[in-house]
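**Student:** Task: produce atomic coordinates for the following.
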Amino acid sequence: MHIHSLAVYPVKSLAGIAVDSMSLDEFGPQGDRRWMIVDGRQKFVTQRASPELAMVSTRFDGADVVVSIPGEGEFRLVPQADPCDVEVWRDQVNAVLGAPEASEALSRFCGKRVYFVYMNEATFRRVDPDWVPAYRRVSFADGFPFLVTNTASLDELNTRLDQPVDMRRFRPNLVISGADAWAEDGWTEMMIGDVSISLVKPCSRCILTTVNPDTGVRSPDGQPLRMLASYRKTPDGVMFGVNGVHNTRGLLSVGDRVSIV
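**Tutor:** Just a heads-up that it's a prediction; the model follows:
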């Protein structure tokens, strides 16, 4: 088994960036989902309600995040001094507003008022203690620093679909190859070099998986979620991939050997 691919998502629910390697910091993959979009009530906004966000690309310019908004151009996301309390799932989180020019451009693109917000180092959002007793932090990711998926599981799913989908639908950070389909259901810890990652819970999937990452349009037939629900549904949801928390920092690179312990 080895790392097939890696991805970082600088802004929650915008397009991700495929990378050859990623450094891990206290939050998880460095630079992952430290930015988020909120509405006028300061609640998080994602592709679940705004699938067009898939068309907004991101890139790093040094330590800065640059977004490219269709019809509007490129904007550098710059944290301001203005604090705000924002909501992501059940968590109330301290954040700061981004520069207004980018927020105004994204508002025009989405057709509603939205704002970029940033999680700085002073903010501590805890990983769900029901799954991770240790006092660990997480960015604006849904709940855990990592999402790990398996290429063989996607291949198996695609044998059931009329139109195959690619792994971007599932927005993983870490994609593993060389394992059997659905082997990840039984994984509890992986070692990649000196990096240890605990796999703490299966990942329940939602309507976001039906958004085509190339067009920002939902699948009219509800795929691949509808097919997954026919054979991967549990009392906790429709499962694809596993959520993880890193126990050590380090560097992960495509091609690295993966061991399950």
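
**Student:** use CA for all of it now, contacts and neighbours both
**Tutor:** Noted.

**Student:** quick one, strands of the stretch 1-150 of the chain?
**Tutor:** With strands called from DSSP state E, counting those that start in this stretch, the stretch 1-150 of the chain shows them at 2-8, 17-19, 21-23, 35-39, 57-61, 64-69, 73-77, 79-88, 91-98, 114-118, 146-150.

**Student:** Just put those in JSON lines and tack on distance to V254 and mean neighbour count.
**Tutor:** JSON lines is the format used below for the strands of the stretch 1-150 of the chain (distance: least, Cα to Cα, whole Å; neighbours: other Cα atoms under 10 Å):
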{"stretch": "strand 2-8", "distance to V254": "5", "mean neighbour count": "21"}
{"stretch": "strand 17-19", "distance to V254": "8", "mean neighbour count": "15"}
{"stretch": "strand 21-23", "distance to V254": "6", "mean neighbour count": "17"}
{"stretch": "strand 35-39", "distance to V254": "25", "mean neighbour count": "23"}
{"stretch": "strand 57-61", "distance to V254": "19", "mean neighbour count": "16"}
{"stretch": "strand 64-69", "distance to V254": "22", "mean neighbour count": "19"}
{"stretch": "strand 73-77", "distance to V254": "28", "mean neighbour count": "17"}
{"stretch": "strand 79-88", "distance to V254": "31", "mean neighbour count": "16"}
{"stretch": "strand 91-98", "distance to V254": "32", "mean neighbour count": "20"}
{"stretch": "strand 114-118", "distance to V254": "28", "mean neighbour count": "26"}
{"stretch": "strand 146-150", "distance to V254": "14", "mean neighbour count": "24"}
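
**Student:** Let's compare: structure for the following, please.
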Amino acid sequence: MRIKELNLYPVKSLRGIPLDRATLGVRGLAYDRNWMVVDQVGRFVTQRQMPGMARVTVRLEEDWLVLEHPEAQPLAIALARRDQPRLTTYVWDDACQALDEGEEASRWLTAVLGDLRGSALRLVRFDDAHRRPVESRYLQGEEAHTAFADGYPFLIASQASLDALNRELQQKVLVPLPMNRFRPNIVIEGVSAFAEDGWNEVMAQEGQYRFGLRKPCQRCKITTINQANGTIEVPGEPLQTLIQMKTQPLRPGAYFGQNATLLTGEGEVIAVGETLHAK
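**Tutor:** Okay, here's the model as predicted:
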């Protein structure tokens, strides 16, 4: 099997960036979920509340994070800056230390997305000095931490699993979905559908990096949002179909992909086309 896609999401719940290669870190691909949008009390905001976030595109330049929207001039954030005010932010039940990217970013986001129940939006950056541990009960002796991802530093999915889901959707006379509905970091091809659910580890052919697959990814409303335009065309799908497929027979709900940690290989480069092995 080999790597078909690599995807980076610098700002949680904004549009992703397809990559040919990326540097691996304990917290994920370099810059993955390093920023997020929060409300005025620091609570994370995602496409679950604001589907229009899918329309904000993201670019990483040598010195800048650049956000773009069809109805605004681009917003540029300096990558090297570290003198911003600190604040506490919240992802689910985790309190995370962050840096506030300032009033210009707040005005830009609120202008293009609107306010959230009367609250202006802010852009924050993960504080590199902060450690947000992964839930230990699913780990197997390793230590792991992440930035602003929902809970794990990596999400791994397979093309065959998406193909199987799309066959079921087409039987319902529904349009096949692209992989970006599931926002994975690493997409694998050359395996059978949902083979990833039986793996404990995935590693490079030459052994330069290893991932531990630790928890099936339960899916949410974001999978129902068209990532090109921020609209929900078929409410409830593909969640209803995934539930019917029972991809995790012992777990109620819709599951697709595996949450993963980096076991070895911090600082190594991962690239599309590389051969992988699983066990």
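
**Student:** before we move on, back to that, so which of the strands of the stretch 1-150 of the first structure is nearest T248 of the first structure?
**Tutor:** T248 of the first structure sits nearest to strand 21-23 of all those, at 11.0 Å, using Cα to Cα.

**Student:** what's the average distance of that closest one to the second structure?
**Tutor:** Superposed on the second structure, strand 21-23 of the first structure shows a mean distance to its aligned partners of 0.6 Å (mean Cα distance after the TM-score superposition for the first structure).

**Student:** Counting by contacts, list what that strand packs against.
**Tutor:** strand 251-253 (3 or more Cα pairs under 8 Å, 6 or more residues apart in numbering; DSSP states H and E).

**Student:** Trace the strand it packs on over to the second structure and give me the residue numbers.
**Tutor:** Alignment of strand 251-253 of the first structure against the second structure: residues 269-271, by TM-score structural alignment.

**Student:** neighbouring contacts of the matching stretch?
**Tutor:** I3, L6, D20, R21, A22, T23, L24 (Cα atoms under 8 Å, 6 or more residues apart in numbering).

**Student:** which one of those residues is nearest G52 of the second structure?
**Tutor:** The shortest approach to G52 of the second structure among the contacts of stretch 269-271 of the second structure belongs to L6, at 23.4 Å (Cα to Cα).

**Student:** which residues touch that closest one?
**Tutor:** Shown in contact with L6 of the second structure (Cα under 8 Å, 6+ apart): P18, L19, D20, R21, A22, P184, N185, I186, V187, A271, V272.

**Student:** Could you report the neighbour count for the nearest residue to the fourth one once chain neighbours are set aside?
**Tutor:** Spatial nearest neighbour of R21 of the second structure, excluding adjacent residues (Cα to Cα, 6 or more residues apart in numbering): A271 at 4.1 Å. When counting by other Cα atoms under 10 Å, one arrives at 18 neighbours for A271 of the second structure.

**Student:** Could you quantify the relative orientation of the helix ranked longest in the second structure and strand 2-8 as an angle?
**Tutor:** Using DSSP state H, we find that the single longest helix of the second structure is helix 159-171. Orientation check (axes from the mean of the first three to the mean of the last three Cα atoms, to 10 degrees): helix 159-171 of the second structure against strand 2-8 gives 80 degrees.

**Student:** Please check which part of the first structure stretch 181-200 of the second structure corresponds to in the alignment.
**Tutor:** Across the first structure, the stretch matching stretch 181-200 of the second structure (TM-score structural alignment) is residues 169-188.
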